[in-house]
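**Student:** What shape does this take:
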Amino acid sequence: DPQAAVPAFDDAKWFKSMFDKVAAKHDVGKRLEHFLATGNLVSESGLDLQQTAGFTIVAERLNFWRYLSHYRSIHRGAFFAQLRTTTVRKLLPDAWGFLCPVHTPDGSPCGLLNHLTRVCFIPQASADRAELLAAVAPQ
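**Tutor:** Take a look at the predicted model:
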């Protein structure tokens, strides 16, 4: 009977049993804790990502300003560090005013680890559509 093989997603008992099977095999909380602590993903499939390591930057506490600068940093990814081309490291014209052209480290992460400029602002909420239209409307 083909109907017997179809899972009943609206059946709470079946859904709970399937969730318990998955939760017993894969501890999501432990994997998330490992990811936040090390910056490395633990996955059998690789999740179709170009890299599985190097997702975090260790915040150095040399002084307060150095520590604070880590929260304005942008890392393009460890995948690009192995590339032999320099095009990913270049600061493109559309990034001027948003990314600092000077504040990038020497060595292998040069151009891959950038920082936001002092005046760059990241909004916390989206603007109202009427306000946007009024701002760009011809006077």
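
**Student:** Only C-alpha atoms from now on, for both contacts and neighbour counts.
**Tutor:** Will do.

**Student:** Show me which positions of the longest helix along the chain end up buried.
**Tutor:** With secondary structure taken from DSSP state H, the chain has its longest helix at helix 12-25. For helix 12-25, a neighbour-count test (16 or more other CA atoms under 10 Å) marks nothing as buried.

**Student:** Run through the neighbouring helices and strands of that helix.
**Tutor:** Packed against helix 12-25 by the contact rule (3 or more CA pairs under 8 Å, 6 or more residues apart in numbering; DSSP states H and E) you find no helix or strand.

**Student:** mind checking the SS state of H115?
**Tutor:** What DSSP: H, G, I helix; E, B strand; the rest coil gives for H115 is strand.

**Student:** Tell me the spacing between the residue nearest to it when sequence neighbours are not counted and F19.
**Tutor:** Computed as CA to CA, 6 or more residues apart in numbering, the closest residue to H115 that is not its neighbour in sequence is S73, at 4.2 Å. Distance of S73 to F19, computed by CA to CA, to the nearest Å: 38 Å.

**Student:** one more, for comparison:
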Amino acid sequence: MVLISSQPTDEGTVKNDPAAKLARKRLSVLERAQHLGSVAVACRHSSMDRTSSSSKRRFQLQGLEGLKDLLPIAKSHPHTTLDEVVQLIVSLAYEPPAWGCNRISNHLALAGVAISFPTVQHILNKQSFAT
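**Tutor:** Purely as a prediction, here's the structure:
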């Protein structure tokens, strides 16, 4: 029973793309593990860690693309401050320029927008308001 079969690829793209090279190396480890019957032995021979079991599952689901490195972080954060609130903070920083982060945070709390003063400071720093 063959679980893994290598797919022909354009060798030119493998030479130019480091992610594709790593994917091909992981594929060869998976093929060696299937031949030897042991992932640990195949990884030891190839000087790779034992993440090949998850690589095998990703290869079966996504093909060669699944063997490339995954992004280490999420694309967006679920608790990101809304753009409207950021614009409100920036406008409050312009209106009375003497207001600090605590005062802006308290003013927004009175308006019904709950945001901490460290978050206000972070937003102002990102918007180049830091002094």
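
**Student:** what's the TM-score here?
**Tutor:** TM-score of the superposed chains, computed with TM-score structural alignment, normalised by the length of the second structure, equals 0.28; 68 aligned residues with a CA RMSD of 5.2 Å.

**Student:** hang on, the earlier thing: just want the angle from the helix or strand just after the longest helix of the first structure to helix 12-25.
**Tutor:** Using DSSP states H and E, the next helix or strand after helix 12-25 of the first structure towards the C-terminus is helix 28-38. On the basis of axes from the mean of the first three to the mean of the last three CA atoms, to 10 degrees, helix 28-38 of the first structure is oriented at 40 degrees to helix 12-25.

**Student:** In helix 28-38 of the first structure, which residues are buried?
**Tutor:** F35.

**Student:** go on, stretch 27-46 of the second structure?
**Tutor:** Those would be L27, S28, V29, L30, E31, R32, A33, Q34, V39, A40, A42, C43, for stretch 27-46 of the second structure by 16+ other CA under 10 Å.

**Student:** Tell me how many other residues surround L113 of the first structure.
**Tutor:** 19 (other CA atoms under 10 Å).

**Student:** Once you drop chain neighbours, what's closest to L36 of the second structure?
**Tutor:** That would be A42: by CA to CA, 6+ apart, it lies 7.1 Å from L36 of the second structure.

**Student:** how close does the one you found get to L124 of the second structure?
**Tutor:** 52 Å.

**Student:** now swap in H35 of the second structure and tell me
**Tutor:** Taking CA to CA, one finds H35 of the second structure at 58 Å from L124 of the second structure.

**Student:** again, but for R44 of the second structure
**Tutor:** From R44 of the second structure to L124 of the second structure the distance is 50 Å (CA to CA).

**Student:** Run through the helices of the second structure in chain order.
**Tutor:** 11-16, 18-36, 39-46, 52-62, 83-94, 101-110, 117-126.

**Student:** Tell me which of these is the most buried.
**Tutor:** helix 18-36 (a mean of 18; mean count of other CA atoms under 10 Å).

**Student:** and the angle for it with helix 52-62?
**Tutor:** Using the same axes, to 10 degrees: helix 18-36 of the second structure against helix 52-62 is 110 degrees.

**Student:** Mind giving me the packing neighbours of helix 18-36 of the second structure?
**Tutor:** Judged by 3+ CA pairs under 8 Å, 6+ apart, helix 18-36 of the second structure is in contact with helix 11-16, helix 39-46, helix 52-62.

**Student:** again, 6 Å this time
**Tutor:** Applying 3 or more CA pairs under 6 Å, 6 or more residues apart in numbering; DSSP states H and E, we find helix 18-36 of the second structure packed against helix 39-46.

**Student:** which residues touch the helix it packs on?
**Tutor:** With contact meaning CA atoms under 6 Å, 6 or more residues apart in numbering, helix 39-46 of the second structure is reached by V29, R32, A33.

**Student:** Since that was my last question, I'll sign off now.
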